[in-house]
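*Asks:* Generate coordinates for the sequence data below:
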Amino acid sequence: MWMQPLNGLRILEFDGLGPVTFAGMMLADMGAEVLRLSRDASAGQAPFAEVGGALLHRGRTAAPVDLKSAADRDRILRLVDGADAVIEGFRPGVMERLGYGPETLQARRPALVFGRVTGWGQTGPLADQVGHDLNYIGLSGVLHAMGEADRPPTPPLNLVGDYGGGAMMLVVGVLAALIEAKTTGRGRVVDAAMTDGAALLGGLFQALRGQGMWSDRRGANLLDGGAPFYRCYACRDGGFVAVAALEPRFYAALLKGLELDPDDAPQYDFAAWPAQHARFSTLFATRDRDDWATHFAGTEACVTPVLSLSEAPTHPHNQARGVFAGGLPVSTPRFDGTAPPLKTPKPQISLEEALANWNAEAG
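*Replies:* Next up, the predicted model:
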């Protein structure tokens, strides 16, 4: 029987929104037994939270809890005794005030990994302030680099802060600490801050800026839409194509497909980029999106269609790899070339049932 890499790990997820929920999904997708301690569904939820639950809450069972109840506290602490890790996304100090801080839990179980994700981090002048993804990536410097020149920065959905800078950094930190705990018997407290994570994701561009190879002006650089060979273009039917012909031979294939003379369109003549962009825009507007996709198929021009969310599940490549199931993305990454079927545990159980299950499996 094929086993997922995190089989046998037990993780308690103190229910929240955004990154901690995504992290719980990732850990469950990779085989961990994640028990979600859920609160009142009406307490401060964003309007789309319930809809997102179909994806973000998958793969794990929820146990409704009252974190201020003495009876529930006893059961939760007994669950902690059998857990490998705890993950939470409350503001700093909340878990401590509730009696579930890392010092309390690790005193009971020294090998416990305590993973926490916040926007600003556990320390610093802004640690206690409220905010959302856009605020955190704004402080990191990354948001400033996104969008068109001479216009306000464009929100990149909540991918950079919540999921890239928050959830993924939390997952990496928790897994690293779990590996260490297996050899030392001591857990760690993992402090994943979305501002920190977003800054790290933007580290390459800080390095380039320091070397004079990146401008703070949006839309004037190699990877921000400034280069005519690395951006999206509108097509005749209102669709778009993504052009990413970075390497010289890929750029040559692009020019060939557009029937342009290489001598008239030098790739790194920065002064000529605005004129080349206008020229490419005119050419791509002469055909429909899928016509261009067919035209460049099998070449090295790196031209692909920009699919909508509704179109992506039906694309032949995505279908061949089984990227989506029921319209939602499946687990990734794959291990040994296999995308395992997602677990479908009982949606909700009581704390008593959760304890009984864990004790039975431990025995």
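*Asks:* Every contact and neighbour count from this point should use C-alpha atoms.
*Replies:* Will do.
*Asks:* so where do the strands sit in the stretch 51-200 of the chain?
*Replies:* 61-64, 85-88, 113-118, 189-193 (DSSP state E, counting those that start in this stretch).
*Asks:* which residues sit against the third one?
*Replies:* When you say that, I think you mean strand 113-118. By CA atoms under 8 Å, 6 or more residues apart in numbering, the list of residues contacting strand 113-118 from outside reads 19-20, 84-92, 102, 166-167, 170, 173-174, 177-178, 181, 187-194.
*Asks:* that older thread, any chance of the strands of the stretch 51-200 of the chain in a markdown table, plus distance to residue 219 and mean neighbour count?
*Replies:* Below are these laid out as a markdown table (distance: least, CA to CA, whole Å; neighbours: other CA atoms under 10 Å):
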| stretch | distance to residue 219 | mean neighbour count |
| --- | --- | --- |
| strand 61-64 | 45 | 20 |
| strand 85-88 | 37 | 25 |
| strand 113-118 | 31 | 28 |
| strand 189-193 | 28 | 23 |
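*Asks:* mind listing the helices in the stretch 1-150 of the chain by residue range?
*Replies:* Assigned by DSSP state H, counting those that start in this stretch, the stretch 1-150 of the chain shows helices spanning 19-29, 49-56, 70-80, 94-98, 102-108, 133-140.
*Asks:* To check against the first, give me the structure of this:
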Amino acid sequence: MAAAETPGHGPLAGVRVVELAGIGPGPFAAMLLADLGADVVRVDRPGGTGLAVDPEYDVTNRNKRSVIVDLKGESGPDLVLGLADRADILIEGYRPGVAERLGVGPETCHARNPRLVYGRMTGWGQEGPLAHRAGHDIAYIAPTGTLGMIGSPDEPPAVPANLLGDYAGGSLYLVVGVLAALHHARATGTGQVVDAAIVDGTAHLATMIHGMLAAGRWQDRRAANLLDGGCPYYGTYETADGGYMAVGALERQFYAEFVDLLGIRDQAPAHKDVARWGELRETVAARFKARTREEWTAVFEGSDACVAPVLSLSEAPHHPHLAARGTFTDFGGITQPAPAPRFSRTHTSVRSGPAQPGADTAAVARDWDIPGLLEPGLLKDDG
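*Replies:* Predicted coordinates for the structure are as follows:
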């Protein structure tokens, strides 16, 4: 079922978005907008993007519609510009200058639609010495200082999948940016370009840490601080069965409950004494190794000790709290995170599965009044 067949879902109902197909943070940002109710049309390339995921399982394309346009073809740019004419937001994730060379850059789009919000998603940004260099999440977050914060001091920095750079420092900042620019465009009639660079967003995420560093409350090395695993009551511990428990008992009252339930109150040194953190960590680790993850979960259930089991991706949907809230949902046979956040009036939902390349061309041609999308030969797909 196409997203447009269920109008009125989410606070962005009525907002039109064009997504020039790519991989990673751009599609995820467009999914967020689609989850919030926007009519997102993904412009797929003939042959696909090269992402090694079957389109049927690429849930970052849920709640969207897809058309196939060859931007390098004679009529391709005009078709995309036709979509941009009718859109509120356009998102692209090419290297700087590529959209301009393809004939769909912001200057060309704004000449036809001055209200358009043109969102640009890159790793390095639109300018700077590295702007034209290739990269992926890990290379973008490395220079920002954030990658170097994560992991054990005697091991290489831990790799946080591509969550920190692509999605937190990239997609989320792009979405904030285009929605802020949309608000401005609707107030003034003037659109603008949003330059969302993963290096900028990821650096921004560490704002509080930089303040702590300036105040002398943060050491510039791994696992030596309150929030980076250096603190023995803010970290993870292995259990008897090879599972793990996460501990975040920072405040005094939570720490008191934690050591009581763990059974080490008489053995725990003063928790504010940094010089004895190593001793305390050994005590805590030994206790957690004495029972299984399930047993410790039962011990801390219902408490304010700020302790939780570390679950795998496949286990997470079955956690009682997440199940009760419907944090995960099943749609089209795929278990996936439900849209977030939640709204009291304009409810959101997964309305359609992953958009299949070109499958919505006729509907988009009709709804957006672009009959040229249906011209023979435009929809060739060498895949």
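*Asks:* now what about the TM-score between them?
*Replies:* Overlay of the two chains. TM-score (TM-score structural alignment, normalised by the length of the first structure): 0.94; 358 aligned residues with a CA RMSD of 1.9 Å.
*Asks:* of the strands of the stretch 51-200 of the first structure, which approaches residue 331 of the first structure most closely?
*Replies:* strand 61-64 (17.2 Å; CA to CA).
*Asks:* compared with the second structure, how much does the closest one deviate?
*Replies:* Compared with the second structure after the fit, strand 61-64 of the first structure shows a mean deviation of 0.8 Å (mean CA distance after the TM-score superposition for the first structure).
*Asks:* In the second structure, which residues correspond to that strand?
*Replies:* Mapped onto the second structure using TM-score structural alignment, strand 61-64 of the first structure spans residues 65-68.
*Asks:* my guess is residue 164 of the first structure meets residue 198, correct?
*Replies:* Yes: in this structure, residue 164 of the first structure is within contact of residue 198 by CA atoms under 8 Å, at 7.1 Å.
*Asks:* what about these two, which has more around it?
*Replies:* Each of residue 164 of the first structure and residue 198 has its neighbours counted (other CA atoms under 10 Å); residue 198 has more, 28 against 18.
*Asks:* Please pull up the equivalent of that one in the second structure.
*Replies:* Taking TM-score structural alignment, residue 198 of the first structure has residue 202 as its aligned residue in the second structure.
*Asks:* what's the answer for residue 277 of the first structure, then?
*Replies:* So, by TM-score structural alignment, residue 277 of the first structure is matched to residue 281.
*Asks:* Repeat that for residue 228 of the first structure.
*Replies:* Residue 228 of the first structure maps onto residue 232 in the second structure, with residues paired by TM-score structural alignment.
*Asks:* any idea which element the residue lying closest to that match once chain neighbours are set aside lies in?
*Replies:* Distances taken as CA to CA, 6 or more residues apart in numbering put residue 281 closest to residue 232 of the second structure, at 4.8 Å, once the chain neighbours are dropped. Assigned by DSSP states H and E, residue 281 of the second structure belongs to helix 277-288.
*Asks:* average distance between that helix and the first structure?
*Replies:* Helix 277-288 of the second structure sits 0.5 Å off on average (mean CA distance after the TM-score superposition for the first structure).
*Asks:* Show me what that helix is packed up against.
*Replies:* Here helix 277-288 of the second structure touches strand 234-238, helix 252-262, going by 3 or more CA pairs under 8 Å, 6 or more residues apart in numbering; DSSP states H and E.
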